[in-house]
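S.K.: Task: produce atomic coordinates for the following.
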Amino acid sequence: MNTTASTVTPREAAEVAAANASGRQPVVFVHGLWLLHSSWDAWKAYVEDRGYAAVAVDWPGDEADVAAALANEGSLAGTSVRDVADHVQEVIEGLDRKPIVIGHSFGGLLVQIIAGRGIAAGTVTIDPAPSQGVLPLPVSSLKAAFPVLGNPLNYGRTVTLTFDEFRYGFANAVSEEEARALYDGFHTPAPGRPLFQAATANFNPAAKTKAAKRNADRGPLLVVTGEKDHIVPFAMANAAFKKQRKNQHHVTEIVEIPGVGHSLVIDSHWQEVADAALDFLSRNGLGA
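M.R.: Below is the predicted model of the structure:
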């Protein structure tokens, strides 16, 4: 008998139950570092209006909202890529139908891991953190990661970005006013461990950031990249695309959204990104 305690929260369980009761094609959203499930609220309403059922997952240890996360900034300390991937899988296993998975940043890496486990009907990976084997390390990526990687002690800690750090990494392609609103409305402390895991993955054969890419049950996959992204520039996103297109069983595409940075899923351009994702899904037999 499996005595492992479930990591699924009441909020997640309620969304899974609603998706199952609807009979609709579920879409599971996975956020990245420095954000919470609420970063997908606009997307959830948008896809549900178009006939899907939406489920937004937490990371284990996530607080319920931004205020609580800022008040308890150590809640995610030590959280690993494997911890989150296994949690996302547990949420998915509660669904009656194989879901579409959509992830941003480290969430973009996580949905590739999930696709590699064969439990996604289709995948949209947006400005994804690098999986094992993705080699480019642009200067802007190193600069954006320095607030974490610059101190080895951050491996077991959480890190809260200053506004200037957030502005450079996330919100470089929006106005100062919008950047401030995004920082105040969405930014939360994030665990350092996943960034260290990604940074050392290509030196570790057992890296937890490995995503299987050639399996027959991976499903269609779209890589979305923002033209002005500092954290995951085109070179990194394109390297992920080149790795994923080795899959001979399913279509793999890449699309670059002009004029946007890493905040593309939460800033004023989010609907353009959502439309690109929904168009891909529709063209590949995964419409609602």
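S.K.: from here on, contacts and neighbour counts on C-alpha atoms
M.R.: Fine.
S.K.: if I pick the residue nearest in space to the middle of the chain, what's in contact with it?
M.R.: With distances taken as C-alpha atoms, centre = their mean, the residue of the chain nearest its centroid is residue 107 (1.6 Å). By C-alpha atoms under 8 Å, 6 or more residues apart in numbering, the residues touching residue 107 are 30-33, 125, 128-129.
S.K.: Any chance of a markdown table for those residues, columns secondary structure and distance to residue 77?
M.R.: Shown next, in a markdown table, are the contacts of residue 107 (DSSP: H, G, I helix; E, B strand; the rest coil; distance: C-alpha to C-alpha, whole Å):
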| residue | secondary structure | distance to residue 77 |
| --- | --- | --- |
| 30 | strand | 19 |
| 31 | coil | 17 |
| 32 | coil | 15 |
| 33 | coil | 12 |
| 125 | strand | 25 |
| 128 | coil | 22 |
| 129 | coil | 19 |
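S.K.: re the thing from before, in which helix or strand would I find the residue nearest to the centre of the chain?
M.R.: helix 106-116 (DSSP states H and E).
S.K.: what comes into contact with stretch 231-248?
M.R.: Contacts of stretch 231-248 (C-alpha under 8 Å, 6+ apart): 105, 127-131, 133-138, 140-142, 144-145, 169-170, 213-216, 221, 223-227, 251-254, 256, 262.
S.K.: Filter those down to the buried ones.
M.R.: With burial judged by 16 or more other C-alpha atoms under 10 Å, the buried subset of those is 105, 127-131, 134, 136, 140-142, 144-145, 169-170, 213-215, 221, 223-227, 251-254, 256, 262.
S.K.: Another for comparison:
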Amino acid sequence: MRLIRTPEWTRPVPAVRREVLSASPEADEGKPPLLFVPGFGHGAWVFAENWLEHAASRAFPAYAVSPRGHGGSGPAPKATLRAYAHDVVQVAASLPRRAVLVGHGAGALVTAYALARYPARAGVLVAPVFGGWSTLGAAVRRNPGGTLPAVFGGPLRLNRRQLFSREVPDATARGYTQRLGRASSRAQWQLLAHPEPEPPVGAPPILVLGSPDDRVVPAGELTRTARRYGAAPLLFPGMGHDLMLDARWREPIDAILDWLDKDLVG
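M.R.: Here you go, the predicted structure:
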């Protein structure tokens, strides 16, 4: 772990208004809070649809943050991955107990950066997008019209087939995709070439999960990310990239909560 990060004090991250959505359990059983981190173009709302209340029903205080420029947080057209990770760390540090960080998509990479700065109880990487040219190549093959503009500074537009399984009704999928925003052009570029995330502070347990049928994250990338943290990925066949919004959304969140109950609570 690096003790001194020069950019942290020579180029501090500007302050911004942060949107945080939450759901509280009926009784406090002392379980660690969960802080959910959405991927590029997504906001805290993607977890508020299903996962926050479900986690609270199982006695986990649940929170979701919209990184700057996403959801209801303040605008940040020049935001970097470091700025997004800063938002996560600041919100996590404000919670009443040490949190479990749960990142989705490119938010999993942001979470990996945050884990190197915040002593989380555990980390969960859901359908992690750690970027690189192989991920870009797969995205271009599957959705050239929505991917190529992002290479030249335009918005990244993921389509229905990439995000959801066929079990999600078309009207529902269309409603979700219409709510998507965009990350900053700078952050999109950094997704292609970025420093390796430092090891998590305190070596917390890390769970990696996703779908072998994900049309955003190639199966090989999912396996490589899991191996980075010394584990095999937990797989949910038949689901799309946005597991928290898919028709079978209960399966992955219950797997996460079962894992936490076993490793941290039980």
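S.K.: how close does the residue nearest to the centre of the first structure sit to residue 232 of the first structure?
M.R.: Distance of residue 107 of the first structure to residue 232 of the first structure, computed by C-alpha to C-alpha, to the nearest Å: 13 Å.
S.K.: For the second structure, which segments are assigned as helices?
M.R.: With DSSP state H as the criterion, the second structure has helices at 6-10, 45-48, 51-57, 81-94, 106-115, 133-142, 144-151, 160-163, 170-178, 185-192, 219-228, 250-260.
S.K.: what's near enough to touch the closest residue to residue 140 of the second structure other than its chain neighbours?
M.R.: Once flanking residues are discounted, residue 140 of the second structure sits nearest to residue 147: 5.7 Å by C-alpha to C-alpha, 6 or more residues apart in numbering. Shown in contact with residue 147 of the second structure (C-alpha under 8 Å, 6+ apart): 136, 139-140, 156-158.
S.K.: try residue 45 of the first structure
M.R.: residue 54.
S.K.: Alignment lookup: it to the second structure.
M.R.: Counting by TM-score structural alignment, residue 45 of the first structure corresponds to residue 53 in the second structure.
S.K.: That match and residue 20 of the second structure: what is the separation?
M.R.: Counting by C-alpha to C-alpha, the gap from residue 53 of the second structure to residue 20 of the second structure is 14 Å.
S.K.: Check residue 242 of the second structure too.
M.R.: 20 Å.
S.K.: Who has more neighbours out of the two?
M.R.: residue 242 (24 against 19; other C-alpha atoms under 10 Å).
S.K.: The closest residue to residue 112 of the first structure other than its chain neighbours: what's it in contact with?
M.R.: What sits nearest to residue 112 of the first structure in space, not counting adjacent residues and going by C-alpha to C-alpha, 6+ apart, is residue 211, at 6.0 Å. Residue 211 of the first structure sits next to 109, 112-116, 131-132 when contact means C-alpha under 8 Å, 6+ apart.
S.K.: neighbours of residue 24 of the second structure, just the number please.
M.R.: Count around residue 24 of the second structure with other C-alpha under 10 Å applied: 18.
S.K.: hang on, it packs against residue 60?
M.R.: Yes. Taking C-alpha atoms under 8 Å as the definition, residue 24 of the second structure is a contact partner of residue 60 at 7.4 Å.
S.K.: Report how many residues lie close to residue 52 of the first structure.
M.R.: Neighbourhood size, residue 52 of the first structure [other C-alpha under 10 Å]: 21.
S.K.: Please apply the same query to residue 227 of the second structure.
M.R.: 13.
S.K.: just to revisit the earlier point, against residue 138 of the first structure, how distant is the residue nearest to residue 112 of the first structure?
M.R.: 21 Å.
S.K.: What of residue 50 of the first structure?
M.R.: Residue 50 of the first structure is 37 Å from residue 138 of the first structure, by C-alpha to C-alpha.
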